[in-house]
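**Q** Sequence first, predicted model second:
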Amino acid sequence: MALYHTFLCNLLLGSCCVGAVHTTGVINREAAGDLDTVVSKIAHNYPRKLPCPEDAEILPCVCTFDENMHMDLNCSSVESEDQLATILGSSFPFRNFHKLIIEGNDNLVVLRAGVLGSTTYEVFHIIDGVLEEVESGALSGSYSTATEMMFYNNSINSFPWQEMLLFENLHTLHLQENNITRCPKVKSKSLKKLDLARNPFIYLPVTAFSDTPTLQEVYLDGIGLQELSAGTFFTLSELLMVNMSTNQLTEVHEGAVQFNNSGRHQVYLDYNNISLVAVNAFSGFNSSDEIFLNNNQLTLLEEEVWQPVLQQGVTLYLGGNPLQCGCEIAFIILNSTFLGLIDNSTSCSDGELLVNLDPAIYEQFC
């Protein structure tokens, strides 16, 4: 911020004499006061929106600059790929932007290599459009600056996955709701959040995330997933959350979801067709962790499967399953701690809530 103050003051000294004398008086009168207030007055009266370029030079793109030193470029209204290349290929007084915004645009199909010219960005926000391809090299100018990439709700089927390792500070990648038909092999030493939801690639290789050691959140909901291989997540020592809801899973195999850190974990498997969960399907869980299995086809809660999970203090969400409530669940009903870890909406196939079942019946008849 100090550099910004100096920058504005220097600009002022280079302006007309009357303005300089007037503003110097302001600075002298308020030198012992709040410098931010003085800078705000100067910035408000100065005619150019530095560090942004002149409006006419970048139309229909719009540049904005805020008090947090964030300079954003909104090119949502560009009329063609050529126009975007012309605008971004022009000379900018300052080239390091915080965010590039292209939202709801029906003209940009390919983000070409070199289209961004010499500009760099921390955040890419290119969403709700018709973008199909991000060419290799299109984002290369931001290898060292990019922290977030949001490319969701487009039609992307080609993305420069081979370059992900070059983005030194990238921590968030949103590519949900595109047309990625094959699970990418992502390599990154910094990525923490990866969202690939609602892409039709169905098959998830066991090594899909083996080269993303810092990953904490993975979203794979609605991808048509039919099977989850054991060990898929085991190498991710920082993983905290996996969302695999709204898929076509029928079984959770042994070793399917393994954690190996002491954080708070959440696993979402709602709205699948799961009828079978193997012993040791879930391991490495801690107290206060949560497993969501709402709206599946579970009929049995086998003691050998679920007692080890409940003993770890994991909360289970099992609403919308056709559960049998005979003696096979006595180990839950007769253990108040276990029963307290079952979500209150969980019911038997006849609709009766587990929390309303009479323990005396299970004591007498089981």
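**A** Perfect, thanks for sending it. Numbers count the residues shown, from 1 in each chain.

**Q** going forward, measure contacts between C-alpha atoms and count neighbours the same way
**A** OK.

**Q** now the longest helix anywhere in the chain: how far from the chain's centre is it?
**A** Assignment by DSSP state H gives helix 17-30 as the longest helix of the chain. Its chain's average C-alpha position is 48 Å from that of helix 17-30, according to Cα atoms, centre = their mean, to the nearest Å.

**Q** go on, stretch 125-139?
**A** Per Cα atoms, centre = their mean, the centroid offset for stretch 125-139 relative to its chain is 17 Å.

**Q** ok, structure two:
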Amino acid sequence: MGGKQGPQHPRTPRRRFDIMSRYWTFLLVLVRVILPLKAEETSACPADCACLEPQHHILCSNASLTSVPSILAEGTLELRLDYNNLTSLDTGAFLGLSQLSALHLSYCGLRNIQPGTFEDLHSLEYLHLDNNLLESLEEGTFRNLSRLLYLHLENNKLTFLGPDVFQPMDKLSALYLSHNLLTELSNQTFNDLPQLRWLYLNNNLLSNISIKAFAGPRRLRKLSLEANNLTSVPRALRQASSLQSLRLSSNPIRQLGSFGRKLRSLTELYLDELGLQEVSSTSFAGMRRLRTLSLRGNQLEILSLPLLGAQTELLLSRNPWRCDCRLLWLYVHLQVMKSKVSQGEALCSTPTALAGQRLLNVELQKLTCPAFGSHLTTAAPYKVPTYSATTAKRTPPQVMETPKTTTRTTIVSLATKATQPPPVQHPVPASNAVPERWDPCLAELISKVAVRPKGEGALMVTWSTIGEHDQVEVRYSTGEAVQVLWVTGELAEVELNQLHMDTDYKVCIIPLSKHVAQCTNPNPTQCAMSHTSGWGGHIQPVHMQPTPSHSALGTGVAVAVLILVLVALVLAGAYKLRSRQAGFQRHFDEDGFESERYNPDPYKLDGVYESNEEDRKIFVTAASQWSTEDEDKLDCRLATSPTVLSTPRYVTL
């Protein structure tokens, strides 16, 4: 045994040595393979560039590059190549950068981008191509950029956008095209940008916008068309129903047309420096959420927008406001919005007595027609009357002969008015005429009122409205009592039921406003007459004389019914009295003290009557909440209804 084990001891250390030798040899081979790879990866940073390895950013701004570097790490997340001399980008310039999320190519002098240049940038979200010399974009330029969110193309020389330039960009949220040379927009330009939120087209040469140019972006929120060549409000805006901010300033739009019925989400509207001389009272009808309306730098002398929300802030500086009675609406509106009016808004230009003053600070009694501080008349020349020394009688003044077609306007100061001879009365020209009194009935918004009978004691009323006024008051009367029905909704019709039969009714339609109570005499165009069908209350129907047998049978039935009713009333009274006593006794015994008896509902009278939730509701009339908007806080104070009208009922269509 001992002889066999002796030779095995020297072999064990040798085997261990062989195993360790092989292990270290393997490690040495790995080191020789990995180190060159690591060195190659480290050397992937291009010359004259800075590479931030933890952030995976490559910064090559202002590096005097004439082409895109060919060695770029595949895991790069942001690449900055701005302020270089890259006049052209070829197909495949960014191969292998599938994880790149931001690419900056601003101020590179780019003139041409080949289709497919960015096709490997599947993860790109931010692309900056602004401040270059691009004149056109070919189809396929932005191929495979399905995740792009922001595209900057401002400050280039683009003159045209093809219909399929932005076709694959399904997630694009912001598109910047300002400061280019675009002259028109076609229907297909933005059709394939369903997620577009912001679109900037200001400072171009746009004069023609197709009617469906903005139909594709269904969620467009901000649109800037400032500083273009538009001569009217584009009809394409009627397709942008989700628009919240619209800028049309610095366009030659001299007359403000309709904005359509769909801009109900609009909160900001800028119409500065358009040269506007007049704004229609219905121009902004339907814009219930409008919070800022800017009309700065126009030629407006008067302004009355009764359909504008009471919470809309007006920016009105740099307009030649004529502070007279025609600015009463604006004066009241500014008083309501006094906390939001800046110091330089709405300065009076005329009359001279109020020039330079803020309309907000002018005393209300000075807003008169003719304007405060002047007296406007038209008179022919005259001579000062002479008196005879002997008779002390005044001779008639000698009027100078003037052509019949010549008139003269004389402005007499209030200070010297008493010393001047009385002017000859002539018709006042239309330009100096006192404007008509404002109509609280808003008759200009209602037309085509029609009333026709429908069944017995019912009338069908239809009408048409101008603008988007969908809240009206329907007044119907027989000549004595006046009934009121308030209708809300877009359908311009309503059915009146439970009317007197065979009776003449006068029906009037009045748009709801905070002044509806002042409308006591609606315009005839707002009213219509009709006659209800059926038997009237004053006409008794003719019946046949009953036979004796029928009379006896009827009397017997009536007596039997009367007896049954009396028995039922006696039983019901006895049961109620017993139940009340039992309930009182139960509460008294359980609580122990009469003062601590439980009252389940304080609105009940002695716990007898059942509660009616509808009777406890407080209804607020539309007149009391007219000054607030849909999303504003509701004023829960009870409104004062007209004294001549009955309590209105509500109908929502």
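**A** Arrived safely, thanks for sending. None of the values given here were measured: they were computed from a predicted structure.

**Q** Give me the helices and strands touching the helix or strand just after the longest helix of structure 1, please.
**A** Next along the chain after helix 17-30 of structure 1, taking DSSP states H and E as the criterion, comes helix 35-45. When contacts are defined as 3 or more Cα pairs under 8 Å, 6 or more residues apart in numbering; DSSP states H and E, helix 35-45 of structure 1 packs onto helix 2-13, helix 17-30.

**Q** tally of neighbours for Glu254 of structure 1?
**A** 18 (other Cα atoms under 10 Å).

**Q** and if you look at the one 10 residues further on?
**A** Residues near Arg264 of structure 1, counting by other Cα under 10 Å, number 14.

**Q** Just confirm it is within a strand.
**A** No: when DSSP: H, G, I helix; E, B strand; the rest coil is applied, Arg264 of structure 1 is found to be coil, with no strand at that position.

**Q** so what corresponds to Ala278 of structure 1 in structure 2?
**A** Structural alignment (TM-score structural alignment) places Ala278 of structure 1 against Ser280 in structure 2.

**Q** Just say helix, strand or coil for its match.
**A** Applying three-state DSSP: Ser280 of structure 2 is coil.

**Q** Show the contacting residues for it.
**A** Shown in contact with Ser280 of structure 2 (Cα atoms under 8 Å, 6 or more residues apart in numbering): 256, 304-305.

**Q** again with Asp120 of structure 2
**A** 92, 94-98, 144.

**Q** Go again with 7 Å.
**A** Each residue near Asp120 of structure 2 by Cα atoms under 7 Å, 6 or more residues apart in numbering is listed here: 94-98.

**Q** Need the counterpart of it in structure 1.
**A** In structure 1, Asp120 of structure 2 lands on Ser118 (TM-score structural alignment).

**Q** Leu293 of structure 2 now?
**A** Using TM-score structural alignment, Leu293 of structure 2 lines up with Ile291 in structure 1.

**Q** how about that match, what does it touch?
**A** 266-268, 315-317.

**Q** Mind picking the two most distant members of those?
**A** Tyr268 and Thr315 (12.1 Å; Cα to Cα).

**Q** if we can go back for a sec, closest one to Ser287 of structure 1 among the helices and strands packed on helix 35-45 of structure 1?
**A** Judged by Cα to Cα, the one of these that comes nearest to Ser287 of structure 1 is helix 2-13, at 46.9 Å.

**Q** Show me what the closest one is in contact with.
**A** Residues outside helix 2-13 of structure 1 that contact it (Cα under 7 Å, 6+ apart) are 20, 39.

**Q** Show me which parts of that helix are buried, residue by residue.
**A** Within helix 2-13 of structure 1, the residues that count as buried by 16 or more other Cα atoms under 10 Å are 5, 8-9, 12.

**Q** Show me which of these is closest to Gln364 of structure 1.
**A** Ranked by distance to Gln364 of structure 1 (Cα to Cα), these are led by His5 at 79.3 Å.

**Q** now that closest one: how far from Lys41 of structure 1?
**A** 11 Å (Cα to Cα, to the nearest Å).

**Q** now Leu11 of structure 1
**A** Distance from Leu11 of structure 1 to Lys41 of structure 1, by Cα to Cα: 13 Å.

**Q** How about Met241 of structure 1?
**A** Distance, Met241 of structure 1 to Lys41 of structure 1, by Cα to Cα: 47 Å.

**Q** More neighbours: which of these two?
**A** Counted by other Cα under 10 Å, Met241 of structure 1 and Lys41 do not tie: Met241 has more neighbours, with 20 against 13.

**Q** can you pull the contacts of the residue in structure 2 that the more buried one lines up against?
**A** Taking TM-score structural alignment, Met241 of structure 1 has Ser245 as its aligned residue in structure 2. By Cα under 7 Å, 6+ apart, Ser245 of structure 2 lies in contact with 221-223, 266-269.
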